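> need coordinates for the below:
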Amino acid sequence: MIPGSGPRKPPKPEVRGGLHQTFRALRHRNFRLFVFGQIISLIGTWMQNVAQSWLVYRLSHSELLVGTAWFCSQIPVLALGSIGGLVSDRFPRHRIVILTQALSMLQAFALGLLTLAGHVQVWHVLALATVLGTINAFDMPARQALIVQLANKEDLLNAISLNSAIFNAARIVGPAIAGLLVAALGEGVCFTINGVSFVAVIIALMAMRIPADTTRFAASSWSYLIEGFRYAWHYLPVRSTLMLLGATTLGGMPAVVLMPFFSDDIFHRGAQGLGFLMGAMGVGAVVGTLVLAHSNEVTGLRRVIVFSALSTGVTFILFSLSPRFYLSIAIMPVIGFGVMRQNAAANTLIQTLIPDQFRGRVMSLYAMTVVGLGPFGSLAAGAIAHALGPRLTVLMGGAVTVAAAWVFHAKARAVRA
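Got it, this is the predicted structure:
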């Protein structure tokens, strides 16, 4: 509201209720195409994630090597994410995403071929995971920043929430399919199906009509990069949100990385049990993001972030103490609900606060905190679990998440949604 304009509130655009309200970003043609491609491709991506973890576990039975596989797939996002953000702000984001999706398809086919041929070794998986992480370092900032171009700022919260819902709907379907396929046909089939699934998203991206980019560039790439970092550091709401995301990423990695050990060593449920646990987490994540998508307001996002982080940390602790497989399945949706509501709310808060000329670079920092810090969490999870066991490791991660939420809440007066 303009200062001094009086108590009368400006009228809000009329938005119908029900399903129309929840899915209103789909009125934009480009976003509909994006959703179509993502639904198919992300199911394949989640199949590959589960199959890759299981493959490393089957080949090594080592907590440390499973953690190392996650490290290799995520460390490039931290090391190269800032360059990816710079590229996203200097070149057309639409073309960048098409290229990165094509390269991801080739990576999946290479891993599938090695596995189906029976020649795969742990070092192959680690090397190809590093390749995929490098691709993602350029894909994530461009794809996150592209969403605003596919919808508009009025529908940004809805578009980000729907994108998160699709991501997690795939988390339900993908791991469940992967668990069945790994048990029946092996991991290589999952990798190959993932490669085929990229065809859908590439076709959808090529069918989009994106306006010409009119971005103006700084003379020096280095100064352009530093300018984006300086903006994020000095703008307290963005900096505080990124710091919370970094802490909760580190706290949440043990539960994700050590899930195969809970499924097999603790609950004796094998690959199918892993698929059910990950799928249950996806159910909660879909519900959480759809509830957020129904909202038409960006105010109050700080409260959503704090509550979600607190609830996630508490449920990590409960999961670590769970004595039964079915109780753990009941806990997983609550974890998914909290994690993805926090990430979707934080993503929206940041994107509504920043101007477009900084969007790629700041969203690269978002990717670096949500994904890029994961390698340190995964390596630490593997090493600590090797010494103390999976349960205590996940419990410690939950405690870190709760502490981070309380610190953020204590300083939250400076953050306004």
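> contacts and neighbour counts: CA atoms only from here.
OK.
> show me where the stretch 201-350 of the chain has its helices.
221-234, 236-257, 259-261, 270-294, 301-321, 325-353 (DSSP state H, counting those that start in this stretch).
> which helix in this protein has the most residues?
helix 29-60 (DSSP state H).
> check which helices and strands that one is in contact with.
The helices and strands touching helix 29-60, judged by 3 or more CA pairs under 8 Å, 6 or more residues apart in numbering; DSSP states H and E, are helix 63-90, helix 122-150, helix 156-184, helix 187-206, helix 259-261, helix 270-294.
> wait, which of the helices of the stretch 201-350 of the chain is closest to Met47?
When the helices of the stretch 201-350 of the chain are compared by CA to CA, helix 270-294 sits nearest Met47, at 9.2 Å.
> and the angle for the closest one with helix 301-321?
Orientation of helix 270-294 against helix 301-321 (axes from the mean of the first three to the mean of the last three CA atoms, to 10 degrees) gives an angle of 160 degrees.
> what's the angle between helix 270-294 and helix 236-257?
160 degrees.
> what is helix 270-294 packed up against?
Taking 3+ CA pairs under 8 Å, 6+ apart as the contact cut, helix 270-294 packs with helix 18-22, helix 29-60, helix 156-184, helix 259-261, helix 325-353.
> next up, for comparison:
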Amino acid sequence: MPPRLQKFLLGYSGTSLATGLQVILLPWIALAVVGLPALQLGWVQASVLLPNLVFLLFGGALADRRDSAAVAALACIGLALCHGGLLLYFSYRLPDLLVLLFYGVCLGVCTAFLQPARDNLVQRTARDRKGHTTESRVQKTVTWMMLAQYGGQAVGMLLASRFDQWGPQLLLSVQVAVLAIAAVFLFSLREKTARRPVGEKLPLTLIIEGLSQAWGRPALRELIALMAFNGFVHIGVFLVVLPLLAAQYSGAGGRGASYYATLQLAFVAGTVAATVTLLRRGQGAQPGRGILMCLLYSAALLVAISFGPTPLGLMLLCACWGAVAAASAALGRGIVQLLAPDQYRSRIISIYQLALFGSAALGALAAGALSEYAAPLTTLLWAGILSLLAFVLVLWSGALRGVQIQN
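Below is the predicted model of the structure:
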């Protein structure tokens, strides 16, 4: 493996490990430490995602205008400061709803600048020794990136499963240390020629140019619309309903965090298995068809979970859900990397991420509100029905289905 790719994967896996910890820590601090109800949990989860609606497009424009490696490294330092701030607050008193909301917003702002800059490094690390790259090479690098992401998240979730024994302070300290190390690896990827001349254009002008480029490509336009749906329905439900189910399944035993972490680990185990399979077999010449099938499988899994499986059955279904989500994410990000023009890539990546995570914030609010007044299983059933309808609509359109990749 080339040294440049190794540095990229180490930096990427470090940021993902911190994310894996965050996925468990934030909702479980809200539920078990602060004692928030379902609707307020939805607001806390949404607070991490809502800043994407404002800052993600600016993050993409900045990454196109400056060195992506430097932007990603600075975002990592910002995330480390956020976790360090909550750790310091814990040394004085327990947080409340307002503190968690402020913490979530700060995390969301830093993440909005990290995501497009970090993903834009794929093309840089996919080059061979002569500086050339191919579509198959980019696809393989994307798959390696996804494996680093899910592997890092798995390690973070394993650590977070010790929440009941270690407490949040130690785990927050781990996040700070890991993000500082990740910043060093990502910063080492900077290039003197990475800055692109864009004149004196205003950030808003750069954003409009990126939107125009994405809208002018039917396959990208359809993919981004589908990711907006996935974020609203699938990620929103996952963020809110899964911890609620974990709390219900664990009962009064006081080990809800461990079971929730186990569900997350089952999900990540599925993502790792699917990513390794893609790494060995490739993403194929028609990745759009694969994304459509993933949407159909997601609908079936959501409906199956809505029937209330046993704790072991829920773990197995979460593993299958993770495999489907990983395949869809790898295929979608591969398409974006290949279809987006080089000078607009970070901005189109930010649009893609905005569609996914911006809508996820709204989906978390909707899932929290629905779960407050109806059973969480009912929320899952409606998500499955909507996924079936979306599958029919995208299948009928055909732009995404017709994407062909030259290997």
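> now what about the TM-score between them?
TM-score for the superposed pair, counting by TM-score structural alignment, normalised by the length of structure 2: 0.91. Supporting figures: 390 aligned residues with a CA RMSD of 1.7 Å.
> circling back to that earlier point, among the helices of the stretch 201-350 of structure 1, which is nearest Ile98 of structure 1?
Comparison of the helices of the stretch 201-350 of structure 1 against Ile98 of structure 1 by CA to CA identifies helix 325-353 as nearest, at 22.1 Å.
> who touches the following helix or strand past that closest one?
Next along the chain after helix 325-353 of structure 1, taking DSSP states H and E as the criterion, comes helix 359-367. For helix 359-367 of structure 1, the external contacting residues (CA atoms under 8 Å, 6 or more residues apart in numbering) are 77-78, 81-82, 84-89, 137, 140-142, 144-145, 225, 228-229, 232, 242, 347, 351.
> which residues of structure 2 does the helix or strand just after helix 359-367 of structure 1 align to?
Counting by DSSP H and E, the next helix or strand C-terminal to helix 359-367 of structure 1 is helix 374-388. Aligning helix 374-388 of structure 1 against structure 2 (TM-score structural alignment) gives residues 360-374.
> report the buried residues of that stretch.
For stretch 360-374 of structure 2, a neighbour-count test (16 or more other CA atoms under 10 Å) marks Ala360, Ala361, Leu362, Gly363, Ala364, Leu365, Ala366, Ala367, Gly368, Ala369, Leu370, Ser371 as buried.
> ditto for stretch 85-103 of structure 1
Using 16+ other CA under 10 Å as the test for burial, stretch 85-103 of structure 1 gives 85-90, 92-94, 96-98, 100-103.
> got it, and stretch 328-344 of structure 1?
Applying 16+ other CA under 10 Å to stretch 328-344 of structure 1 flags 328-329, 331-344 as buried.
> likewise for stretch 100-117 of structure 1?
Using 16+ other CA under 10 Å as the test for burial, stretch 100-117 of structure 1 gives 100-116.
> same check, this time on stretch 210-226 of structure 2
Gly210, Leu211, Gln213, Ala214, Ala219, Leu220, Arg221, Glu222, Leu223, Ile224, Ala225, Leu226.
> onto which residues of structure 1 does it map?
Stretch 210-226 of structure 2 maps onto residues 228-244 of structure 1, going by TM-score structural alignment.
> what sits up against the matching stretch?
Residues from elsewhere that reach stretch 228-244 of structure 1, judged by CA under 8 Å, 6+ apart: 346, 350, 353, 358, 361-362, 365-366, 369, 404-405, 408, 414-416.
> next one: stretch 56-71 of structure 2
112-114, 116-118, 120-121, 186-191, 194-198, 203-204, 206-207, 343-351, 353-354.
> could you redo the last one with a cut-off of 7 Å?
Residues outside stretch 56-71 of structure 2 that contact it (CA atoms under 7 Å, 6 or more residues apart in numbering): 112-114, 116-118, 120-121, 186-187, 189-190, 194-196, 198, 203, 206-207, 343-344, 346-347, 349-351, 354.
> what do you get for stretch 162-169 of structure 1?
By CA under 7 Å, 6+ apart, stretch 162-169 of structure 1 touches Ile39, Leu42, Gly282, Val283, Ala285, Val286, Thr289, Leu290, Ala293, Ala344.
> neighbours around the fourth one, how many?
Which is Val283 of structure 1. 23 (other CA atoms under 10 Å).
> can you count the residues close to Gly167 of structure 2?
Neighbours around Gly167 of structure 2, by other CA under 10 Å: 14.
> now the residue mapped onto it from structure 1: how far from Val415 of structure 1?
Aligned by TM-score structural alignment, Gly167 of structure 2 pairs with Gly186 of structure 1. Distance of Gly186 of structure 1 to Val415 of structure 1, given as CA to CA, to the nearest Å: 48 Å.
> what does Val306 of structure 1 give?
According to CA to CA, Val306 of structure 1 and Val415 of structure 1 sit 11 Å apart.
> what about those two, which has more around it?
Val306 (22 against 18).
> tell me which residues touch the residue mapped onto Phe71 of structure 1 from structure 2, please.
Phe71 of structure 1 maps onto Ala46 in structure 2, with residues paired by TM-score structural alignment. Taking CA under 7 Å, 6+ apart as the criterion, Ala46 of structure 2 is in contact with Ala361, Leu362, Ala364, Leu365.
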